[in-house]
Structure formats: C-alpha cells, structure tokens
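Enquirer: below are the sequence and a predicted model for it; my questions follow.
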Amino acid sequence: VAVLADLSNQSAAKDLIDRLLSVIAQPVKVDGVVVQVSGSIGISHYPQSDDVDPDQLLRQADQAMYQAKVAGKNRYHIFDTARDASLRGQHEHLERIREGLIKNEFVLHYQPKVNMRSGEVIGAEALIRWQHPDQGLLAPLAFLPPITQHPLEVELGRWVIDTALTQIEAWQAEGVDLPVSVNIAGYHLQQPGFVDDLRTMLAAHPNVPRGYLELEVLESSALEDIALVSAIIEASAALGVSFALDDFGTGYSSLTYLKRLPAQVLKIDQSFVRDMLQDSDDLAILEGVLSLATAFRRRAIAEGVETVAHGEALLRLGCDLAQGYGIARPMPAASLPAWRQRWHPDPRWTHAHCLDRDLLPLLIAGVEHRGWIVALGEHLDGKRDAPPPLDHHQCRFGQWLDKTVHQPRHAATFATIETLHLQVHVLAADLLKRRAHGHDAEAQAGMAELHALRDTLLVHLEYLLKDDPRSLATSSGGGSNCL
C-alpha cells in the first residue's frame, strides 16, 4: 500500500503512477536470470464527497486494482466514486422495494375502460402504486425503472397479477362484474415456467371467470424470441387469459408484432391521442392504427382521452373504446363500484356518428387549422423560431380548401369559411407586424381575437361534418365505408 500525500491534483498522481508502472516493468536480474514483471495498481482518492474511513479507502483501492487486472497487464484503474454511489443507491433502492413488498406497502389503483358510445364500463386497468411511509403515494416511474430486467421485476409482477386476481374475486362476491388488465414486463413474460406459474396463480383463485384477466405487454418491450412469446400467449389463452399490445405504435416492430403475436387488443398510445386535435400526423397515425386493427381483426382501445373533444374525435374515427383522465383517473378498488354507478358518457359521445371515409380530409382540415393557430402562438411566445406559412393558400388548411369540390347546397358555408380563413391570416400578419415593432403585449392580446375567429371557422366545419356525408366530396376520392 502506498499513500501519496500533498498531490495538487489527479494529473500529478497520474504522472507519478505512470513512472511507478514503468519502473515495475523494468527487467531485473535474479540469480543470473532476467525477470520482468508487470504491475496492476488500484487508486482511490481522499477526501471524497462522502465520509470514508481508512478501511473503506483500502477496499476501494482493492476493487480498482481488480478492474486494472481485468483490463490487462501494466495498467492502473481509478476507483469511480460516482459510479459506486450510483450502484450503492440502486442496491439500496432494490432492497427497499423488496422490503416494501414484505410490508405490503404496494397497492393497485384501477382506471376504468369504457365504451364511450354505449356508456358500458368494459373493464379496468390495474396500475401499481407505492404507498411509501415517508414519501407518500408514488407513481410507477418513481420506482420501477431501476428494477428493469432484474429478478425483482418478476417478483413484483407476480404480486400485481395475484393482487388483481384477488380483487376480481372480491368484486365478484359483491356482484361487480369487471374484467381487469395488468401490465407485464417482457422480461417477466419470457421467464421459463411463466405459463405454469400463471396456471398456479389462477388455480389459487377459482372464482375468477375465464377471460377476466388480461395481460398488457408493451409494444416497445424487448421481446427477444417472438415465436416463444407467441406460444406463451396462445398457452395463456388456453387458460382463459387474453393479451393486449400496450402503447401500440411507439416501437420499431409494430407491424411484426401485430402479424406474429396473437394479442386480441391494441392499445393506442396516449401520445397520439393527446395531440390528435392539433397534429394531423398524430391523427393520421391514429386512423392508420384503427385501420390495421380492423384488417387484422383486433379490438382497439385509445389511451389518454383527456377531454370530451378527444373522445368525440375518436368516435368519429370509429374507435369506441377508451380510457383516460377525461373519463376517470386511477382510483382505489373500493371507489370503483360507486364510480361505475354514477358514470354516464357525455351526450356529445352518445350522439357522435362514425364518419364516412370521404369526410376524413375535412376532419384533418380542422386539425390542421388548430395546429396552425398553435404554431403561431408559439412563435409569438418565442417558443418557435419561424412562424407558420402566412399565405392563406400555402397553409395546409388553405391547400385543402382550394382543392375541395363541394355541393351547391354548401356554397354559402364554404364562402363563409373562406372569408374567415382569410381574416385569420390577415390578423396573424398584423400580430406579427406588431411584435416586430416591439409591441409584444398588443400581439399577445390579439391572440384572443384570433382564437375567436378560429372557433367560428371550426363551427362551420362542424356543420359540414354533421351534415349528410354524401353531400360533400373532395378531390381525394375514396369509398363510403366508415373509418
């Protein structure tokens, strides 16, 4: 053990260690025989951000020396205190989760899944929470990431499935008939003996009807053996357990999974749903996923329905099933039966009609216009470098408007829409001019007038959407099937 004192910085230590290794590597003569050895040096620095005693310093240097040996001959390795702290923190976190399982600190909250058109509550998704004694109720992102692909992930996953089965039985005893879906990690799903383990858990809950447990696997999960996972899903189906592909559309293998995995439900990721009212690309992805679900004979359910408008747009696309904060937040199991009795769908949902495919461009046009207004507002707020196209023929809504072929009966409505659209662009140009002259407050105040024009224009678009679909056509053509 060598203690190097009064070093000004780590660079000075490096120079000294390099010289020391060089000296060690020099050949020496022993009893007339030339011998050459190499050295491996482990280094630990003092002081550190945490208090350490001499024994800890020696252990750190010993660990660093082992790393130097692994790396090759005649090397040194500096003990990484930051990495060590991270590893110790992760270990402590894992142990705390294991302790939480033993002490029953974890709970499941349930988010209802509904048919927005009929009002039927079709099930609930079980979502894990940690009722931490010091930090309060913790969401999954606060504690799940560090256990990814760790045996504890399997242990926690088994607890979730067993607890959900227990809750289904409890609801059955109360006369509450409600299927439950549970999130399962790809790592857990691909463990040897998964199906046997699932069979054992189901046998321990004989009062759970077949088909009342659904397992949701993330579409972005690292499923290493698709053939194996497909066989697991089929074997689980024989036990009465169905599967859903969660967050569908966010991974790189969506079409492969859709083709090769016999999951019966596609859960459309909330990121596409959340922005569908102002991002035409997200709306197009939604429409594409729904078309895929129809083509592959799968059910689709939308996540992230936050407002009545989100639900109405989904219903128009032909997606009746949904969940999200606009319906209900996740709640304790005891609260769900009463919520179920109280809940009724919004009248706009029950009266929403599924759009004819010919009207999809009209729906997209409204989204494009909202998105254009949002982009302008972001530019005025300094959140966007360039404004959206100011020429009313160049924005996407203007391009749609220019190519639309409408029936004579809608001539007055389209004339009004064209006038409003031009007024929007004229006002937008004026607001940008005010901002350019340093009148930021006036420009911001003018956004209220712009929003009023937007809303009036959208009312007229809404009239066209609710009118007889056969009375409007666009140059894009298309069939007459519902989306």
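Expert: Sure thing, it's come through.
Enquirer: CA only for contacts and neighbour counts going forward, please
Expert: Fine.
Enquirer: what are the boundaries of the helices in the stretch 151-300 of the chain?
Expert: Secondary structure of the stretch 151-300 of the chain by DSSP state H, counting those that start in this stretch: the helices cover 151-173, 186-189, 194-203, 226-238, 254-260, 270-274, 280-295.
Enquirer: ok, residues contacting stretch 286-293?
Expert: With Cα atoms under 8 Å, 6 or more residues apart in numbering as the test, stretch 286-293 has contacts from 249, 266, 268, 272-273, 276, 299-300, 317-319, 483.
Enquirer: re earlier: ok, which of the helices of the stretch 151-300 of the chain comes nearest Arg340?
Expert: helix 151-173 (12.4 Å; Cα to Cα).
Enquirer: who's in contact with Ser40?
Expert: 21, 65, 68-69, 73-76.
Enquirer: now render the helices of the stretch 151-300 of the chain as TSV, adding distance to Val459 and mean neighbour count.
Expert: Below are the helices of the stretch 151-300 of the chain laid out as TSV (distance: least, Cα to Cα, whole Å; neighbours: other Cα atoms under 10 Å):
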stretch	distance to Val459	mean neighbour count
helix 151-173	44	18
helix 186-189	46	20
helix 194-203	52	15
helix 226-238	47	16
helix 254-260	36	14
helix 270-274	21	20
helix 280-295	19	18
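Enquirer: now distance to Tyr212 too, for those helices, in a markdown table please.
Expert: Below are the helices of the stretch 151-300 of the chain laid out as a markdown table (distance: least, Cα to Cα, whole Å):
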| stretch | distance to Tyr212 |
| --- | --- |
| helix 151-173 | 8 |
| helix 186-189 | 18 |
| helix 194-203 | 11 |
| helix 226-238 | 11 |
| helix 254-260 | 22 |
| helix 270-274 | 24 |
| helix 280-295 | 22 |
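Enquirer: circling back to that earlier point, out of the contacts of stretch 286-293, which sit inside strands?
Expert: In strands, defined here by DSSP state E, the members of the contacts of stretch 286-293 are 266, 268, 299-300.
Enquirer: which of those residues lies closest to Ile417?
Expert: The closest of the ones in strands among the contacts of stretch 286-293, once distances to Ile417 are taken by Cα to Cα, is Ile268, at 32.8 Å.
Enquirer: and for that closest one, the neighbour number?
Expert: Using other Cα atoms under 10 Å, the number of residues around Ile268 comes to 24.
Enquirer: structure two is appended below for comparative analysis:
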Amino acid sequence: MNPGSCLVDDPGVANLQLLSHAEQQDILLLQQAILESVAQGHDPLDIINEVCRLEERLLPNAVGSVMLLDEDGKLNVYAAPSVPPEGVERLRLLCPGPNSGSCGNALYRGEPVFVSDTLTDPRWADLRDLAVDFNLLACWSMPIYGAGREIIGTFALSSFERRAPTEFHHKLLEIGASIIGIVLERRREADNLRLMAKVFENSNEGILVTDAQARIVSVNPAFVSMTGYSRDEALGQTPRLLASGIHDQVFYQHMWASLLEQGHWHGEIWNRRKNGEVFPEWLSLSAVHDHNGVLSHYVGLFFDLSERKAAEARAEYLIHHDPLTDLPNRLQAKNRLNEAIARRQDDGEGVALLYVDLDNFKTINDSLGQAMGDQLLKAAAQRMQTLLQSQEMLARHGADEFLLMVPHVREPRQLTELASLLLNAFAAPFDINGQQLHSTLSIGVALAPDDGDDYDALLQKAETAVRAAKEAGRNTFRFFTGQQGGQAAEQLLIRNGLHNALLRNEFILHYQPQLDLTTGRIVGAEALVRWLHPEQGMVPPGKFIPVAEESGLIVPIGEWVLHEACRQLAQWREEGLGDLVVAVNLSGVEFKRGYLVESVTHTLARTGLPATCLELELTESMLMHDVENVISTLQRLKALGVRLSIDDFGTGYSCLSYLTRFDVDTLKIDQSFVRQLHLGDQHAAIIRAVIQMAHSLDLATIAEGVEDAEVVAFLRAHACDQAQGYFFSKPLPAEDFARFVRQYRAVL
C-alpha cells in the first residue's frame, strides 16, 4: 500500500456539510497544517505531536494522545506532547478491556469510544484514580488502523471538563486517527526499505536479481505485474530493459559509483513499462557478496510511486488552494503578494491588497443552509474572477472573505475603478438553485509601499479599511488611512497578545483586602486580574479587558481567574491564614454563555474551596437582560452556597423592584461616590441611602475606593459593613497579600 494515496480520500474532506461553516474552516485549516507537515517529510513523531497540538487548539481545555499496541498486545503512550511524564508512566502497559478507559475499550471493542464523564462511567472503572489525579473528566478515543485495516493503536482527546462530542469533534478524531495511521504506515515503509534486500519472491514490491555482470537471473511476480515483462522476457537482459531515457549518463554513473563503493544505492527513478508508459518508482539496490567476500549478485527492489505522486500532488494542491472555490488560499496569497512586492521596481508602481467581504453572507447561510451558502461563495468567486486581468490574483481568505492582489499600480484611480467595478457587478442578484440572492461587497484597500512592505502589514491595513467600509453602511470601499490604523493596531496587538497570554501564564492575580468596619479585621479580598506582558510590562486592565470582552477571550480568562482565586484561597486556608472570602468579578459575556453554574461547581470541586468562601461580583447592567433567566442562574448559584454581590451599585439601572427578586448578599457602593464624598452633601446622601436600603433588605454593604480616615469615619458612623481601598492597602500579589494579613493589626 502507498499510504500517501490515502490523503486523496481523507475523511475530513467528506461530509463537511454536516458541520457549521466556522467548523468547516477549522477542519480545512487543520488539514492544511497537517498535510503541509506530511508533504514536507517531517519526522513521524514530530508530525503526530503536531496533530495532537493542533487538535488541542480546536478543543480547548483538553489534551491529545496517541497509544500504540506492543508485541504483547498492551498499549503504551507513543505521543502526548501536553501530558506530564507522570501521566504517561501511569498509562504504560495498559491492557485493553471493558473497564480500562476509553483507549482500552476502543481496542477491546474495535470501535470508537466516547466517554463524557470518566468519574461515573463503568468503562473507566480501572482508571478512576488516574482520572481523579489528573482531572480527566471526559475522554474520546478513536482506533488507529494500519494498512491492512488492523487496529494498531488509538488516538484520544481527553478533556478537563465533562462534555459529549459533537459532529465536529467526531470529525476531528477521524481526521487525527486517519492521518496518524498514514504517518505511522509511512514510517513502517521507510523501515522496510532497509529490509527489502532480504525480501524476495513473496514481496508486493518488484524485485530483480542480477549476476555480477548485471544480467537478470530472477524476477518476482510483482516485477512482472508492474513492468509488463514476463519472467522469460526479463531473464538474461540487463536493467537497461526498463530505461526511460529521462536520466542522463551522469545519473547512472553516480548510481553505479555508490553501488560499487558503498554496496548500495537507493533513490527515485523513472522507468518504462513494456507498453511504453513511463512511471516513477522508488528503487533500492544492494550488492551481495559470497562467503569469500566476492561480489556475486545485485538485488534491486522497487515499488511504484504513481499513487503516492498523485497523493502528493493532491496534498500540494490542498496546501495552496481552497477546496470549495478552487481559488488560491491565504498561504498562496501571502507568497504571491510578497513575491510581487519583492519584484516591484522602484519606478513609482505599487502593489495593492484588496480585502473583499461578502456582506450579509452569515444571514443567507444561516437562513437558507450551508449548501446554499457554499453555492453563493462559489458564484461570487466566479463573478469576481471574470472581472480580473491575468496578473491580478483572487484568493479566498476564509469564510466569506476574499483577497485580491493587484500588481503594477501606478495611481490610486486604478484601484478606485477596480473596486467600483466589483461593487457594480454585485448589483445583480445571484441565481442559486432557482432562488434570487442579493449580496453586496465591502472592500478595504491597502497599498504597498505606502501602507506596508509585506503581506502581514498590508493585510492588517486592509482589514482596518474594510471595517471602515462596513461602518460606512456596506456596499462601498475605503482606502486605509493612518487615523484608522492607530486604534486598530493597538487593539490588534492586545488581541494577539491575549491569545498567547493564557498559554504562557502571563496573567497574575492581585488581591485587595476587604475589612470589617466594626471589628477592623480583614475578612476577605477582591481578586483582580493583571497582565504581566514579557515586553510591555504590566498592561492596565482598562486596556485589555474591553478587548478581551469584545473578542470572547474574557471567557477563558475569567475561568482562569475563578480557578486561580479559589485555588489560592484554598491554599491559604490550609496554611492557617484565616476564614477569608475571595470576591471574583464576572463579565456579562461569561454570564450569557450559559454554563456559569457548571463552571463554578467544577472549580470548587477541583480546588476544594468551600462555596461559602467564594463571592461572585455582578454588575447591575448584567442582571437586567433576560431577567427570568438571570434569577434562575442566581438561585442555582446560591444553592451551591456561593455569595453574590452587585458591583458598582448606583451606576447602572438600580431598579429596586428587580433588586428585591435577586437573591444577592451584598451591595458594593461604587468608588465614584466614595471618592467624591468630600465634595458635598449630595454624595453623602446617596451613600447613606444605599446603606439604609441595603440593610432594610437584609443585605450587607461594602464601600470601595476608600482612601482616607475621614471617609472611614463617615462609613462607620452610618453602619457601612465593610470597606476596601488604598487607605488600607493597594491590590497586592498573592505572596505580599498573605504577608499583609499575617502582619496586619486592626487600625479602627
């Protein structure tokens, strides 16, 4: 078998219509990354480790692993780049069976196994301690097949949260297991090349044996099948019988020199069959000596590379093209644009990049279905292609976005005319399966060298410009301007940095003490996230929190904050620091995602922190959307024993009728009122009113932003329960906070 040929029938290419458009893109990008490594001939273990890492990125909070069967029928870890060594050791010599986890079951049953809860599923009975020790809460495993469809191992994704796989996850596992099987099979074939000199009549590869004068004395059936020459026709001939005429004399001289001097030669060669067809083959030649060391024979072993060449051509195509539209993909667009910029003569000509976005595509795709969306994308690509000149290149950037590279730009008017041409072309509807679909374009234009001198710079500027076009009402184009770029560039840097910050453990928590105003004791702390950038130093929360919320990254950041705050307080409790409560801020994005209660439950279970030691801070605006669902969520949190507070009270809706329905414990008086207390009676009256109202509802109050003794005295005089602020302490790193608590003496 030629394993490379499997790439033509890659399971990830089939049935993509079952997935969402975004999931299709993730699958295609995963294929592209893997196929690129395979096509470049990387080491098999490196490729398989990369497959694990790529799939881990598509399934956050999970790790990938590959286990292979040994000669005794037991499983051992072959690749698991994100699993600690102690975990790998615990899995050594795993016996397949009905209770030996997902991978043991996949081997035992000969089928994929999906376990959504390892702590209760009987199939994990023998590995329950492992699941608990390493917090493996779900595990999905797919058999890996060899060339003969025998199971040789498993590919698994193990999750740190309970979850069931979607069709997208099934496809990830199928693709991973299929590609890993191909890579392992290619490794096996490479090993066999060193053994082929000993293999003869029963080999599937063609073998010929010559005497010392290079006359053929024997051939095997595979030789006959591949070359078309019968045994009788080949005997007595020399290997020149198969010469294709493609290689020159120098090629054969080097081959014979290696064979005579080193005793062997191997490489790719083109030969000719009896019917005249020229075909590629991998040939391995060895010199055989008798017991006296005298040369007696030459052995040649070869296999047909035609299928592999076809697979490599397909792989190469997929690396550089979009399979839906057959347009160049972003990788080829990058290469071609950089080449065009490098060739640009210093004669005033420029190279432009147009970022073309199909307006309202998501609405069409969601309402009419993915199949109609795909047809629209293909039709849109074809319509744009008909308007372009030969040196201009249209590429698919992803989803509903295209890139248009235009070389030899002498003046901006060329780009204005081209953009207008594209916009006018999309005034006419598309006839897709008998339906008239209307879609316009938003176009952003960036020009080298004015806006940048490489692909990445121009892409960033063109993206900024297309956003400006969308903000202008869509169905228009905009050139990049420096004013657009300033804020966008900063946000882009922050967004890109946030992607890496979690992976690189760049986030830290500072803790600001909260004091009981009656006793003066420290009763808790507010956990405040800080970003310690390796180059920029401490990034202010006001800079990165809005970007994190806009991009959705606030969810994994919030989960990290919740876990780290609970873990730290649990540790402090073990160290005897006292009965403290840690307050964690929630964002509206986290609250709306719908699995907040599960996340809190899971975190408390993992860290061992009592629920009564955790306080979640919510804003008024967060609570006023979908009120009934909010009330249900708050009730479930309270049922856990978690404390709830409303942060920045008085700055949002402050709807008292709803406040009576929210099952909260504390109102936080916003620091804007506290800090302006000295400005007049109005702010004092607001604070008094909040305290009185809270107490009438049996709620506690805490004032934030306390910075001087006069404010403390005022708050005590009006029975405010707690306070925090720089008068007591600024937010402190964990180690400093612990030291502060141990050394603190009540000052009230």
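Expert: Yep, it's here. This structure is a prediction, so every number in the text was calculated from the model and none was measured.
Enquirer: TM-score for this pair?
Expert: Once the chains are overlaid, their TM-score stands at 0.59 when taken by TM-score structural alignment, normalised by the length of structure 1; 332 aligned residues with a Cα RMSD of 4.0 Å.
Enquirer: coming back round to it: going by distance to Pro179 of structure 1, which of the contacts of stretch 286-293 of structure 1 wins?
Expert: Distances from Pro179 of structure 1 to these, taken by Cα to Cα, are shortest for Arg299, at 15.4 Å.
Enquirer: can you find the partner of that closest one in structure 2?
Expert: Residue correspondence to structure 2 (TM-score structural alignment): Arg299 of structure 1 is matched to Ala700.
Enquirer: relative to Met693 of structure 2, how far out is the residue nearest to that match when sequence neighbours are not counted?
Expert: Excluding the flanking residues, the one nearest Ala700 of structure 2 by Cα to Cα, 6 or more residues apart in numbering is Thr666, at 4.6 Å. Thr666 of structure 2 is 11 Å from Met693 of structure 2, where distance means Cα to Cα, to the nearest Å.
Enquirer: how about the contacts made by the match of Arg299 of structure 1?
Expert: 665-667, 694, 720-721.
Enquirer: mapped onto structure 1, which of the residues you listed hold?
Expert: Compared against structure 1 with both residues aligned by TM-score structural alignment, their matches' Cα atoms under 8 Å, these retain 665-667, 694.
Enquirer: make TSV out of these and add distance to Arg57 of structure 2.
Expert: Listed next are the kept ones among the contacts of Ala700 of structure 2 as TSV, based on distance: Cα to Cα, whole Å:
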residue	distance to Arg57 of structure 2
Asp665	39
Thr666	39
Leu667	39
Ala694	46
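Enquirer: residue in structure 2 paired with His77 of structure 1?
Expert: Aligning on TM-score structural alignment places His77 of structure 1 opposite Phe477 in structure 2.
Enquirer: what is the neighbour count of that match?
Expert: 26.
Enquirer: tell me the secondary structure at it.
Expert: strand (DSSP: H, G, I helix; E, B strand; the rest coil).
Enquirer: identify the residues contacting it.
Expert: 419, 442-445, 465-466, 469.
Enquirer: among these, which recur in structure 1?
Expert: Kept across both, from these, using both residues aligned by TM-score structural alignment, their matches' Cα under 8 Å: 442-444, 465-466, 469.
Enquirer: in strands only, show me those residues.
Expert: Members of these lying in strands (criterion: DSSP E): 442-444.
Enquirer: returning to what we had before: most neighbours among the kept ones among the contacts of Ala700 of structure 2, which one is it?
Expert: Top of these by neighbour count (other Cα under 10 Å): Leu667, with 25 neighbours.
Enquirer: what sits against that residue?
Expert: 645-647, 649, 694, 699-702.
Enquirer: check Thr481 of structure 2 too.
Expert: By Cα under 8 Å, 6+ apart, the neighbours of Thr481 of structure 2 are Ala465.
Enquirer: circling back: name the nearest of the kept ones among the contacts of Phe477 of structure 2 relative to Asn335 of structure 2.
Expert: Gly444 (20.0 Å).
Enquirer: residues near the closest residue to that closest one other than its chain neighbours, how many?
Expert: In space, and not counting its chain neighbours, Gly444 of structure 2 is closest to Val466: 3.8 Å by Cα to Cα, 6+ apart. For Val466 of structure 2, the tally of surrounding residues (other Cα under 10 Å) stands at 27.
Enquirer: out of the helices of the stretch 151-300 of structure 1, the one nearest Arg434 of structure 1 is which?
Expert: When the helices of the stretch 151-300 of structure 1 are ranked by proximity to Arg434 of structure 1 (Cα to Cα), helix 280-295 comes first, at 29.3 Å.
Enquirer: mean deviation of that closest one from structure 2?
Expert: In the superposition against structure 2, helix 280-295 of structure 1 averages 1.1 Å from its aligned positions (mean Cα distance after the TM-score superposition for structure 1).
Enquirer: can you tell me the closest non-neighbouring residue to Val597 of structure 2?
Expert: That would be Leu637: by Cα to Cα, 6+ apart, it lies 6.2 Å from Val597 of structure 2.
Enquirer: to which residue of structure 1 is the one you found aligned?
Expert: By TM-score structural alignment, Leu637 of structure 2 lines up with Ser236.
Enquirer: residues in contact with its match?
Expert: 195, 198, 242.
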